[in-house]
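S.K.: structure for the following, please:
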Amino acid sequence: MAVTDTAIEGIKQMIVSGEIQPGDRLPKEAELAVRLGLSRNSLREAVRALSLIHVLDVRQGDGTYVTSLSPRLLLETMTFLVDLHRDDSVLEYLEVRRVIEPAATAMAALRMSDDAVSALGRHLERIGEEPSVDELVSNDIEFHRLIAEGSGNAVLCSLMESLAVPTQRARMWRGLTQGDATRRTLAEHHAIYDAVRGRQPDVAAAAATVHIAGVEQWIRTALVPSSTG
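M.R.: Take a look at the predicted model:
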C-alpha cells in the first residue's frame, strides 16, 4: 500500500471507530503525523485527497474538520479506496477505452470542423501549466468529450461518455499520487490535439493509444497490483 494510502487508512479508521465524529477537528498535523507514523508531507497528501472527495474540510487558519456527512454517506464516500484497490472493473473500462478511443480520435482528425478544432485548442489553453488535480481531471473529461463529439458519430460519442465516469476516481487518484501525472497528461493531450489539428488520423490514433495505455498501465501497477499476477 502506498504511503498516502496508509495515511488515508489511518484517518479513515479514526472516523469509522467513532474516535472523531463528523464536525470534529483533526488533531494538529505534527501530532497526527507522529501518531500515524508518517511524514508530514504524506499526511498533507492524504488530507488533500480526502478534502477533494469532501470527507475533510480544510479551513485556512482554523484547522481540518471531518465533514458533517451522515455516517452512512461518510462510509459510502470512503469506499472509493476499496473500489480502486479491489475492483478490477476499472481496468476493463480502460481496456474498452483503449480499443475505441484511438478510432474515434482518428475520425475526429478527419471530421472535426475547423471551428471545433479551434475550440479544442482553447480548451487546452485554459487549464494552464499547473492545474489542481480536480481541474486536471475535469479538463481531461471535457477534452475527451470534445474528441468524441468531433468523431461525428453520435453512438460512439455516447459510448465514450459512458466510459468516462467509471474511471474518473482512478484518474483523480493518479493525479494525487503520481508525481508527473499532470505533466504527462497535458503533454499527451497536446500531442492528440496537434495530430487532430494537422488532420493526421493515424498519428492521432497512435497518440490516443499512448495516452489511454499509460493510464491503464499505471492503474495495473499502482492501484490493483493483484490483477497483474
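
S.K.: use CA for all of it now, contacts and neighbours both
M.R.: Will do.

S.K.: and residue 57, that's in a helix?
M.R.: No - assignment of residue 57 by DSSP: H, G, I helix; E, B strand; the rest coil gives strand, placing it outside any helix.

S.K.: report how many residues lie close to it.
M.R.: For residue 57, the neighbour count with other CA atoms under 10 Å is 20.

S.K.: which residue comes closest to it once chain neighbours are left out?
M.R.: Nearest-residue entry for residue 57: residue 65, 5.1 Å, with adjacent residues in sequence omitted and distances by CA to CA, 6 or more residues apart in numbering.

S.K.: to compare against the first, here's the next sequence to fold:
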Amino acid sequence: MSSFQVIPKSAVAEDIVSHLLLLIREKKLRPGDKLPPERELAAMMQVSRPSLREALRTLSIMRVVELRHGSGTYITALEPSALVEHLDFVFSLDDSTYLQLFQTRKILEPGICALAARHITEEELTQLEACVERSKVGPDNPEAYLQADLDLHEIITQAARNPF
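M.R.: Now for the predicted structure:
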C-alpha cells in the first residue's frame, strides 16, 4: 500500500489520524479494508508504534476503525449514525452550543419533516400519532412530555431516512 506517506518525526498521533482520515476521504481506504499490521504500518509511515496505537485508538473511539484483537484493524462501515453518536458530548460542553443547535434545528426541521412525510410508513405514522397523544399531558407531567417529544423527533428522523 504505497498510499501511506511518511509522517514527519515531530508529528503526533493527531497527524496520523488526519492522514488516515484523508486516505478514507480520498477512497484509498474503504469500509471493510484491513490495515497493514501495526509494526508494518508504523514502518511505512515512519512513526513510533505507541503514536500509531494512540491514533488507532482515537479512530476506534470515533468509530472509524475497529480493532479486532488477533485479527487486525479494519475500516468500519462508516455509517453516519455511528459516526455522529458522540455529538451529544460536544453539545454538553458549552451552553451557547444549545442556542446554536436550536437555531440550526429551526432551519433544518421543516425540510426534515418534509422528507419524513415522503418516506413515512404506516407503522411510523401510528407511532407519531401516539407521541402526539402522549404529549398532551403538557406541564402536568414534564417528564412524560419530554419523553414524548424525544420519541417524536426520533420517529421523524427515522422516517426521513437520514441520520443527520
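
S.K.: TM value for the aligned chains?
M.R.: TM-score of the superposed chains, computed with TM-score structural alignment, normalised by the length of structure 2, equals 0.43; 85 aligned residues with a CA RMSD of 3.6 Å.

S.K.: surely the residue nearest to residue 57 of structure 1 is within a strand?
M.R.: Yes - membership of residue 65 of structure 1 in a strand is supported by three-state DSSP.

S.K.: close enough to count as contact, it and residue 51?
M.R.: No - the criterion here is CA atoms under 8 Å, and residue 65 of structure 1 misses it with residue 51 at 9.5 Å.

S.K.: mind checking which of the two has more residues around it?
M.R.: Higher neighbour count among residue 65 of structure 1 and residue 51: residue 65, with 20 against 17, using other CA under 10 Å.

S.K.: which residues are common contacts for residue 65 and residue 51 of structure 1?
M.R.: By CA atoms under 8 Å, 6 or more residues apart in numbering, residue 65 of structure 1 and residue 51 have these common neighbours: 57, 58.

S.K.: and the helices in structure 1?
M.R.: With DSSP state H, the ranges of helices along structure 1 come out as 3-16, 29-36, 40-52, 71-78, 80-86, 89-111, 114-127, 133-150, 154-164, 168-177, 181-197, 201-222.

S.K.: tabulate those helices in TSV, adding columns for distance to residue 58 of structure 1.
M.R.: Converted to TSV, the helices of structure 1 look like this (distance: least, CA to CA, whole Å):
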stretch	distance to residue 58 of structure 1
helix 3-16	14
helix 29-36	12
helix 40-52	7
helix 71-78	16
helix 80-86	20
helix 89-111	30
helix 114-127	24
helix 133-150	16
helix 154-164	28
helix 168-177	17
helix 181-197	23
helix 201-222	27
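
S.K.: quick one: the strands in structure 2?
M.R.: Remark: strands assigned in structure 2 by DSSP state E are 65-68, 72-75.

S.K.: what about the longest helix in structure 2?
M.R.: Scanning structure 2 for the longest helix, with DSSP H as the assignment, gives helix 95-119.

S.K.: surely residue 219 of structure 1 touches residue 93?
M.R.: No - checked against CA under 8 Å, the pair residue 219 of structure 1 and residue 93 is beyond contact range at 11.7 Å.

S.K.: ok, these two, which is more surrounded?
M.R.: Set side by side, residue 219 of structure 1 and residue 93 show unequal neighbour counts under other CA under 10 Å, the larger going to residue 219 at 23 against 17.

S.K.: check contacts around that one.
M.R.: Contacts for residue 219 of structure 1 (CA under 8 Å, 6+ apart) come out as 91, 170, 174.

S.K.: chain neighbours aside, what residue packs nearest to residue 93 of structure 1?
M.R.: The shortest distance from residue 93 of structure 1 to any non-neighbouring residue, by CA to CA, 6+ apart, is to residue 163 (6.3 Å).

S.K.: the contacts of residue 219 of structure 1 into CSV, with extra columns for distance to residue 8 of structure 1 and neighbour count?
M.R.: Converted to CSV, these look like this (distance: CA to CA, whole Å; neighbours: other CA atoms under 10 Å):
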residue, distance to residue 8 of structure 1, neighbour count
91, 23, 21
170, 16, 24
174, 15, 21
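
S.K.: between those, which is nearest residue 15 of structure 1?
M.R.: Closest to residue 15 of structure 1 out of the contacts of residue 219 of structure 1 is residue 170 (23.0 Å), distances taken as CA to CA.

S.K.: so that closest one touches residue 82, yeah?
M.R.: No - with contact defined as CA under 8 Å, residue 170 of structure 1 and residue 82 do not form a contacting pair (11.4 Å).
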